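> show me the folded form of this:
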Amino acid sequence: MTGQSASEGWGECQPVQPPLAPAVYAALLEQLPEGVVVADAQHRLVLANRRAQRLTGVQLSEHIGQDIRDALPFVGAEGRSYWTTDDPWGGLRIRSGSPEQRLMLPHGRSVLAATRHVRAGPERTLQWLVLTMRGTSVRDRIESETSALVTTVAHELRAPLGAVRGFSQTLRNRWSQLRDDQKLWMLDAIDTDAARLQRQVGELLEISRLDTGRLVLRYREVDLLSLVRAGIARVVSTGVDPDRFRVVHEFDEVSIVADPDRLTQVLSNLLENAVRHGRGMVTVTVELRRREVWIDVADEGPGIALEHRSLVFTRFWQARGRSGNGLGLYVVRGLVVAHGGRVEVLDIPGGATFRLTLPRIAPDQT
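Have a look, this model is predicted:
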């Protein structure tokens, strides 16, 4: 180290870590969240962790030294043997592995598996085949939700689209035969159904942004009471009697930092639900706390059963006999949580009461 500072040549002076004992490697392998199996160049199963045994339902420890193709007779989505179609030992030698895919076993288990090819020598022959696997429950749930979403959207869009098309064709083909009041009635129906379609498409876009983390909130200081009145005005514009609404507040102005458009959307959704599913007066109560604000939206209808209160904010949930696509309250919860708040159903008799709890300032400013 002559002529060098203490920091120079440091890497050369570092002691080399001794290799870990095989027992340590085996213990670390058991800590992996994924199943791992390893086969050698002669197709023999040489290593498997317990996670792989749980996922496959096969006692792989009893098959060590045997042909992996017999121990794990995987079948691909097309119904053919995975080992025949993929052929890691005899396929192209430039391959370094295979992407994740669903593989099935004869006894009904399925896993999501991917492989890594460890090659050596000038011929790049396969020395080790490392296969990792994980459960299919997450992907199955996503696929199920996607399928349910497609089915729900198709069902909800079919009726208004059919009405719009039917009324527009009638107007076009029988314009001269219809009275003015009939024309206006059909145009009003088209406008109503178009608004319904626009709302549903908007909810789907919001769900996409929420689920993918692409929702952008544009914070600014606004008066919460003004947002409440804007939400009521939006519902009244659809033909609801304005006398059905009452706003209770202690202060004439309640300042809050939030995205006014998103918050108006939340309030409008809760108000529309109160009108559609409730009865009597809809009361909006605004209470100012030290660092947060409570907004209660209450109706005088039958209320929400206790066993359903944990479900109302889940996707596609609908009470029996009620209309809608079951997405509105899911969007409400997502937008409120994005603001750093929460929404809940209060245990208050005499109707349904939803409470929004919002911070007075934006979460990133706390």
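> when you work out contacts or count neighbours from here on, use the C-alpha atoms and nothing else.
OK.
> can you show me the strands along the stretch 201-350 of the chain?
Taking DSSP state E, counting those that start in this stretch to define them, one finds strands in the stretch 201-350 of the chain at 220-223, 245-249, 255-258, 282-288, 292-298, 342-345.
> and those strands as CSV, adding mean neighbour count and distance to residue 13?
Conversion of the strands of the stretch 201-350 of the chain to CSV gives the following (neighbours: other Cα atoms under 10 Å; distance: least, Cα to Cα, whole Å):
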stretch, mean neighbour count, distance to residue 13
strand 220-223, 15, 57
strand 245-249, 16, 72
strand 255-258, 20, 56
strand 282-288, 20, 64
strand 292-298, 22, 58
strand 342-345, 19, 56
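> compare with the first, here's sequence two:
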Amino acid sequence: MDHLAFDDFPDGLIVAGPDGRVTYVNERVRKLARAEGDEMIGMPLAEAMPFDDLNGHTWMECVRPYDGLNTRSAILEQSWYSPRGSEYLITASLKRDRPGGRVQQVVIGIRSARVRNRHDRERSDLVATVAHELRSPLTGIKGFTSTLLTKWDRFTDEQRQFMLETVDAEADRLTRLIIDLLDAARIDSGRLTLKRGPVRLDELTERVLRSISAAGSEPSWRMDIGAVQTVWGDEDRLVQVFTNLAENAMRHGHGLRRVEVVEAEREGVHGVRVRMCDRGPGIPPEARQRVFSRFWRSGPGAGSGLGMYIVGGIVTQHGGLVDIDDAAGGGAQIDVWLPVNEPEALRDGDDRGSVIGSGTTRG
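This next block holds a predicted model:
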């Protein structure tokens, strides 16, 4: 066994022979044991492995690598604690002289549990955040339905109508949250699928903004549209992207100020850029990458923290990019660039989509 290759291995490695004595330790183990040179060579494995389960049961007593079932070839990874109280994940493989024979060599891997524990905490935080987000609309639904069921006759028709409308709105909110959670899970696992087709980003963006205006916001932005080609993408997913961005601008950026849709190249690749500028204080440079993290929220009135994460995932899936910068005149400027990326049928044919004249301004 070539031991030199394992001296720089990031995890600890201990090898013991058929007599239960150590034949090799790498540099990581020497540091953990505060050993010098080869002082651990020839040491009984029980002394070289002073790990227990916090109940006084040592690794050697519990695992018994040289005894037990003669069909064992490996010992699964488990948590064990050093005499100084640090947690480690320990696994081992057993090499026998023949199937079912005596153990001739025990190879033990030791690594810190800090990374796993951090991931466990992140998962716990994720579960807590999801539970909180789901509980909020459910509380409203449960409260109003219980009140109506127990005190129906005490309310007027107008009051009942108001309660039912609130329940309906909270149910819609819950549905949107569940959809966002499912989309975030698909992005995490790489299973976000796109139903691609020709999309005009100028028409799509205008449709999204008209929808937001119809929801009660008086349009106060200027829209500049240049010569725009058709991109090849998932129209429903792109509506989701620009709806999230526009609603964020309304909610956190004190309203949209300008929307621009133009053709643009990035690193020699032709595409279309949609730029949204808001009227808010802007996004600090140190936070511009964090906004694309799951459940990252900031400021009063923050939502689930999934909107920008989904935006980033959908745009990336399209081969595009999202940039955040300071807008001229103040506020945040968010650029979404998507490649044209037409299929051969569109690229070689005549149907490339109509072109709006350069410099057209709408608002």
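> before we move on, the earlier item: looking at the strands of the stretch 201-350 of structure 1, which is nearest to residue 168 of structure 1?
Nearest of the strands of the stretch 201-350 of structure 1 to residue 168 of structure 1, taken as Cα to Cα: strand 245-249 at 35.1 Å.
> with structure 2 superposed, average distance for that closest one?
Taken over the aligned residues, the distance from strand 245-249 of structure 1 to structure 2 averages 2.9 Å (mean Cα distance after the TM-score superposition for structure 1).
> confirm residue 24 of structure 1 sits in a helix?
Yes. If the criterion is DSSP: H, G, I helix; E, B strand; the rest coil, then residue 24 of structure 1 is within a helix.
> any idea how far it is from residue 30 of structure 1?
10 Å (Cα to Cα, to the nearest Å).
> try residue 267 of structure 1
According to Cα to Cα, residue 267 of structure 1 and residue 30 of structure 1 sit 50 Å apart.
> do the same with residue 315 of structure 1
36 Å.
> identify the residues contacting residue 49 of structure 1.
Contact analysis of residue 49 of structure 1 by Cα atoms under 8 Å, 6 or more residues apart in numbering lists 29-30, 35-37.
> which of those residues fall within helices?
If you go by DSSP state H, the contacts of residue 49 of structure 1 have 29-30 in helices.
> need the contacts of residue 49 of structure 1 in CSV (columns: neighbour count and distance to residue 105 of structure 1).
Shown next, in CSV, are those (neighbours: other Cα atoms under 10 Å; distance: Cα to Cα, whole Å):
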residue, neighbour count, distance to residue 105 of structure 1
29, 18, 23
30, 17, 23
35, 25, 15
36, 23, 16
37, 22, 15
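> do you know how far the residue sitting nearest the centre point of structure 1 is from residue 146 of structure 1?
By Cα atoms, centre = their mean, structure 1 has its centre lying nearest to residue 211, at 4.1 Å. Separation of residue 211 of structure 1 from residue 146 of structure 1 (Cα to Cα): 12 Å.
> same check on residue 317 of structure 1?
In this view, residue 317 of structure 1 and residue 146 of structure 1 are 15 Å apart by Cα to Cα.
> swap in residue 208 of structure 1?
In terms of Cα to Cα, residue 208 of structure 1 sits 11 Å off from residue 146 of structure 1.
> what of residue 200 of structure 1?
For residue 200 of structure 1 relative to residue 146 of structure 1 (Cα to Cα), the value is 16 Å.
> more neighbours, the two?
Between residue 200 of structure 1 and residue 146, counted using other Cα atoms under 10 Å, the more crowded position is residue 200 (19 against 12).
> tell me the residue in structure 2 aligned with that one.
Using TM-score structural alignment as the criterion, residue 200 of structure 1 maps onto residue 177 of structure 2.
> how far apart are the strand or helix carrying its match and its match in structure 1?
Assigned by DSSP states H and E, residue 177 of structure 2 falls within helix 157-189. Helix 157-189 of structure 2 differs from its equivalent in structure 1 by a mean of 1.6 Å after superposition (mean Cα distance after the TM-score superposition for structure 1).
> do the same with stretch 130-140 of structure 2
Looks like 1.1 Å for stretch 130-140 of structure 2 (mean Cα distance after the TM-score superposition for structure 1).
> checking residue 119 of structure 1 next. Helix, strand or coil?
Residue 119 of structure 1 ends up strand, using three-state DSSP.
> that one pairs with which position in structure 2?
Aligned partner of residue 119 of structure 1 by TM-score structural alignment: residue 96.
> its match - nearest residue in space that isn't next to it in sequence?
Nearest in space to residue 96 of structure 2, with sequence neighbours left out and distances taken as Cα to Cα, 6 or more residues apart in numbering, is residue 103 at 4.3 Å.
> correct me, but that neighbour touches residue 97?
Yes. Look at residue 103 of structure 2 against residue 97 with Cα atoms under 8 Å: they come within range, at 6.6 Å.
> who's more crowded, these two?
residue 103 (22 against 11).
> contacting residues around that one?
Counting by Cα under 8 Å, 6+ apart, residue 103 of structure 2 makes contact with 18, 65-66, 94-97.
> quick one, what contacts residue 282 of structure 1?
So residue 282 of structure 1 contacts 244-246, 271, 274-275, 297-300 (Cα under 8 Å, 6+ apart).
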